[in-house]
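S.K.: predicted model and sequence follow; I will ask about them next.
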Amino acid sequence: MQWTAALLAAAALAPGVNSAATLRFSCAQLVVDRLDPLVNPGMIPSPHLHQVVGGNAFNVTMDHELHDQATTATCTSCMPTEDFSNYWTAVLFFRARNGTYKRVNTMGNGLGYTASNGGQTVYYLSSGKVTAFRPGFRMTVGNPAFRTEAQARQNPSLQFTCLDSPMTRTGYRYDFPTTPCKAGIMVTVRFPTCWDGKNVDSPDHQSHVAYPNGNSCPASHPVAIPQVFYETYWDTRPFNDQSLWPEDGSQPFVWSFGDPTGYGNHGDYMFGWKGDALQRAMDANCQSDLFSDNVNCPTLKLQSIPDTNKCTLPRRVHEDIDGWLKELPGASMQNMS
């Protein structure tokens, strides 16, 4: 199956030979807001809009020495009830021919999670023994300033797929699809799988982690960690009428930070699993079903997708993000290069 081949290719990015764990689950939309406690801590509003899933302890400031999602959150929008981590990406917008913008909604993954109120599918993959993250661990991947394919290829695990159906797992690309996508656009974000073993963060939020060299972690980052992997389904179907697209036929989508190319694709992660729950799941080599909502991991406590939909946060920044907008939220704070 194309899906299986693609998933095994993703798992192969982690050190080792044989895939040991494929933990896959749905996280419903927690909030869409202009906050970024990792890159812009304490700033309200942050320069651009994000879509966030996970524990409801997400806040404008989340100092890793003081803030532990596992003890401060009261619910999670993810299926494992012990996962209060936060996972977030930028937000996709449609730019109409008349220059106005409309926010694109996320939707549940068509391979088992259609009941989810948007959000994204989260994976934890391993190839052999891995060490789960420590409390306070956080990281980013990608660079919102990238505008060329050469730059984007520095992070080969951040890609787009034009979905002909929910099953589509071919035609990966680094920029936005240039033709209408029948079943929406899937955006994948895969994080590094090697850690320096010391720091739960770094000034750039990336230097403490690295991708492996082949099947081995580099000496500078010797500890194998689970690969965190997001799939986000963006419901671009309402915008498939090309009479609304730019007159020159160019693609009409833009990230919330002003990127019309897609090359600035990036993701943020803050670990928030309770106790040893993630380590247990990795040690148990959990293998979630790929075509249903069955997480298939007896060591974890799970909730239904309808229950994940109940965990939400009110927006802190009160601005119009749902109508037809003359400019992107936070445009005046952004470098629109």
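M.R.: Received, thanks.
S.K.: make it CA atoms for all contacts and neighbour counts henceforth
M.R.: Fine.
S.K.: first vs last residue of stretch 208-222, how far apart are they?
M.R.: 11 Å (C-alpha to C-alpha, to the nearest Å).
S.K.: what residues sit buried inside it?
M.R.: Buried residues in stretch 208-222, counted by 16 or more other C-alpha atoms under 10 Å: 208-212, 216-218, 221-222.
S.K.: kindly report the same for stretch 236-248.
M.R.: 236, 239-240, 242, 245.
S.K.: swap in stretch 198-210?
M.R.: 200-201, 205-206, 208-210.
S.K.: related to what we said a few turns ago, which single one of the buried residues of stretch 208-222 is nearest to residue 278?
M.R.: Distances from residue 278 to the buried residues of stretch 208-222, taken as C-alpha to C-alpha, are shortest for residue 209 (18.4 Å).
S.K.: ok, residues contacting stretch 232-247?
M.R.: 92, 94-97, 104-109, 118-121, 180-188, 249, 251-252 (C-alpha atoms under 8 Å, 6 or more residues apart in numbering).
S.K.: what about the strands in the stretch 51-200 of the chain?
M.R.: Remark: strands assigned in the stretch 51-200 of the chain by DSSP state E, counting those that start in this stretch are 86-90, 92-95, 101-103, 106-107, 120-126, 138-142, 158-162, 185-190, 194-195.
S.K.: ignore the last one, the stretch 201-337 of the chain
M.R.: 209-210, 223-224, 227-234, 253-255, 266-270.
S.K.: of those, which approaches residue 16 most closely?
M.R.: Nearest of the strands of the stretch 201-337 of the chain (C-alpha to C-alpha): strand 223-224, 9.1 Å.
S.K.: one more structure, for comparison:
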Amino acid sequence: MLGGGTLVAVNVYASATEGSSDQQTGQTAQVLSAPTVYCPDVGSRLTSVPDAARADVDDELAQLDQQIAAAYQQLKEQAAAIQQDPGAADGTILAPLKEKRSQSLQRIADAIGRAGDRPQGLDDLAACTLRSSDQGSGGQSASPQDSGAPSQGASASASAGTGSGGQGGNGPVAADYADITGVQPNAATPAERSGGSTGTFSSSCGVNANGLFNSDNVIVAPGVSNGAHHFHDYIGNQSNNAFASDDDLAKADTSCADRGDKSTYYWPVLRLQNGKQERDADKPGGGTEGNAGQIVTAKQVTLTFEGNPTSKVTEMPRLLRIITGDAKSFVNGPANANASWSCTGFEDRQLKDKYPLCPKGSDVVRTFRFQSCWDGRNIDSANHRTHVAFEAADGSCPAGFEAIPQLVQRIVYAVDAPSLADGGRTVPLFAVDSFPEQLHKPVTDHGDFINVFDEDLMRKMVDCINSGRTCGAGAGEQPPSQSAEPDPSESATPQDPPSDTASPVTEPSDTAAPADPPAETGSADPSEPATGPSEPATEPTATKNGSDSSGGTGLPHVYTSASPKKSSGTGGVISKPTDRPETQAPADAQSPAGAAPAGQETPPGTAPQTEPQAVQGDLAETGAHLWPAVFGGLLLAAGFVLLWRTRWRSS
């Protein structure tokens, strides 16, 4: 009786204490917002850099990113001390960072000055500050203060210290998600006018089932290993890394069904924050920079080139480079943010700064609508933006620009809505890779494209679009109508365990799109990059100044079939941050997750989502926690029976 009663008391007390501790941790996470390092983005301000200076400027811009990443790592390591004394960060993190940035900015000014007019005022961009999550996105569309316990793989102390959660300790958090059924329809398309180009051309390039990744960015940081500080999926061109020259891209293999399309299409990988360790877990750009978890292979990727509502389109110049979205939107503000998030069956509702919580039977969708107006002269620009522009609201191009085919990139993932109440322990959180200080915010999503179409195929594309036809190897893979809803027979609250269809990168994806061709020489370890048949594996890939910015082996972090080669640099006026293009969709009108907006009916075939996540405290979980108390209760009851029988016999 004594043993059973003690066991009951101890177990019940321990369970109560555990619940109190979890609640306290959640309250702490709500109070403490996630600190991050905010520095003015130098690259976007440099709108004119002489060709002779571009290589040196690109190197220094990459160094600035490396400095911020290192400062953010210091911030994480010193989170507890800074929480006690916020001013401590000034001397240990911000002052040294400002000094390093000043030196890099000086070298940028020197390089531009040697080739042209020396820019003035660059040193004004040296100082950085600490910002919390409610100050992100330039004060617009910022996430609320963080809430929720850390997901699997992140300690409670890390979450409490930074309020950032996530397997990598730097996000995402519950506030980064929104129930798609509570978002009002907001997608709009310019009306077609007489004289417009109504055709479409689609390319079919697979889903990167062969696992071609690296943390480089040949557009923004050519010649710099780990220039992106996060991993990209690549389809199309199979030789894209930081050291790929134009000639390398032209001679490369392609995953596209039409061999005339050797273009490169890439975007940040999507990961499940499920505690699993990918091959890049201890590599720059991966786990060492907060990009952790299981990489998810897309279920489908569609690449569609569309026309212009008001005019015919002209051919894209070969090797045209376009970046859409802004990888640093969380601290830069949303002016250049351009990725949209939605769910299949709900694509008339688009989110800019939230990941969608999709109902059962619906998949997560990322959509990028690239700039479709070209200045008629340049294939790139110093800030990688000013040579292209978005259409106006009526579909027209700015003065001096001409319409080109618009790339619409749609990526579908079979991932389940995460369980926000328990920080993703039941159903894992998902998020895109990001620069470490960007905290995996969805507003930082972005896409990159380099046109390596054969000239003949590009002419066919333009003729198809201008004549109003539907053409291309991927024409049969287009998404269904936006009004289509998920199968009602599969409708359920999105709180079930993850679907097996959320496949890791190591497994081929079962999609309608053709599988990517096998890599020429695959490598099982990212520390041993694959090389093409004519490339020596020992060729170094150091930065132009002779150092490896990743601090690693000096080899590019490529999993398959990319050939490390050096390339010539790509392309000072300082500009103010650009405003959001007029063609950007207005801020998303959305209701709190789980509540449909007033006057809006619940979409047919789906149950109202009042709780789009799993909740702790169900019967199975309670029984798992309290079984010692049940056993103790049985012992206690047996003791009473034994005592009663003993007394009865003695009487």
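M.R.: Sure thing, it's come through. Everything numeric here is computed off the predicted structure, so don't read it as measured data.
S.K.: what's the TM between chain one and chain two?
M.R.: Overlay of the two chains. TM-score (TM-score structural alignment, normalised by the length of structure 1): 0.71; 287 aligned residues with a C-alpha RMSD of 4.0 Å.
S.K.: what's the closest of the strands of the stretch 51-200 of structure 1 to residue 2 of structure 1?
M.R.: strand 158-162 (13.2 Å).
S.K.: now the closest one and strand 138-142, what's the angle there?
M.R.: Strand 158-162 of structure 1 runs at 60 degrees relative to strand 138-142, counting by axes from the mean of the first three to the mean of the last three C-alpha atoms, to 10 degrees.
S.K.: and strand 158-162 of structure 1, what's buried?
M.R.: Neighbour count says strand 158-162 of structure 1 has 158-162 buried, by 16+ other C-alpha under 10 Å.
S.K.: next: stretch 620-637 of structure 2.
M.R.: 628-629, 632-636.
S.K.: ok, which stretches of the stretch 201-350 of structure 2 are helices?
M.R.: Using DSSP state H, counting those that start in this stretch, the helices of the stretch 201-350 of structure 2 run over 246-251, 329-332.
S.K.: TSV for those, including mean neighbour count and distance to residue 549 of structure 2?
M.R.: What follows is these, written out as TSV (neighbours: other C-alpha atoms under 10 Å; distance: least, C-alpha to C-alpha, whole Å):
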stretch	mean neighbour count	distance to residue 549 of structure 2
helix 246-251	17	23
helix 329-332	26	23
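S.K.: just so I know, which of these lies nearest residue 466 of structure 2?
M.R.: helix 246-251 (26.6 Å).
S.K.: ok so, going back, can you say which of the strands of the stretch 51-200 of structure 1 is packed in most?
M.R.: Per-stretch averages of neighbours, counted by mean count of other C-alpha atoms under 10 Å, single out strand 194-195 among the strands of the stretch 51-200 of structure 1, with a mean of 28.
S.K.: which part of structure 2 matches it?
M.R.: Using TM-score structural alignment, strand 194-195 of structure 1 lines up with residues 373-374 of structure 2.
S.K.: that stretch vs structure 1, mean deviation?
M.R.: Relative to the matching residues in structure 1, stretch 373-374 of structure 2 has an average distance of 0.8 Å after the fit, by mean C-alpha distance after the TM-score superposition for structure 1.
S.K.: closest to the centroid, which residue in structure 1?
M.R.: Nearest to the geometric centre of structure 1 sits residue 230, at 4.2 Å (C-alpha atoms, centre = their mean).
S.K.: residue in structure 2 matching that residue?
M.R.: So residue 230 of structure 1 corresponds to residue 409, using TM-score structural alignment.
S.K.: contact partners for that match?
M.R.: Here residue 409 of structure 2 is in contact with 301-304, 367-369 (C-alpha under 8 Å, 6+ apart).
S.K.: if I look at it, how far off is residue 454 of structure 2?
M.R.: Counting by C-alpha to C-alpha - residue 409 of structure 2 and residue 454 of structure 2 are separated by 20 Å.
S.K.: got it, and residue 47 of structure 2?
M.R.: Distance of residue 47 of structure 2 to residue 454 of structure 2, computed by C-alpha to C-alpha: 30 Å.
S.K.: now do residue 245 of structure 2
M.R.: 17 Å.
S.K.: what does residue 37 of structure 2 correspond to in structure 1?
M.R.: Counting by TM-score structural alignment, residue 37 of structure 2 has no partner.
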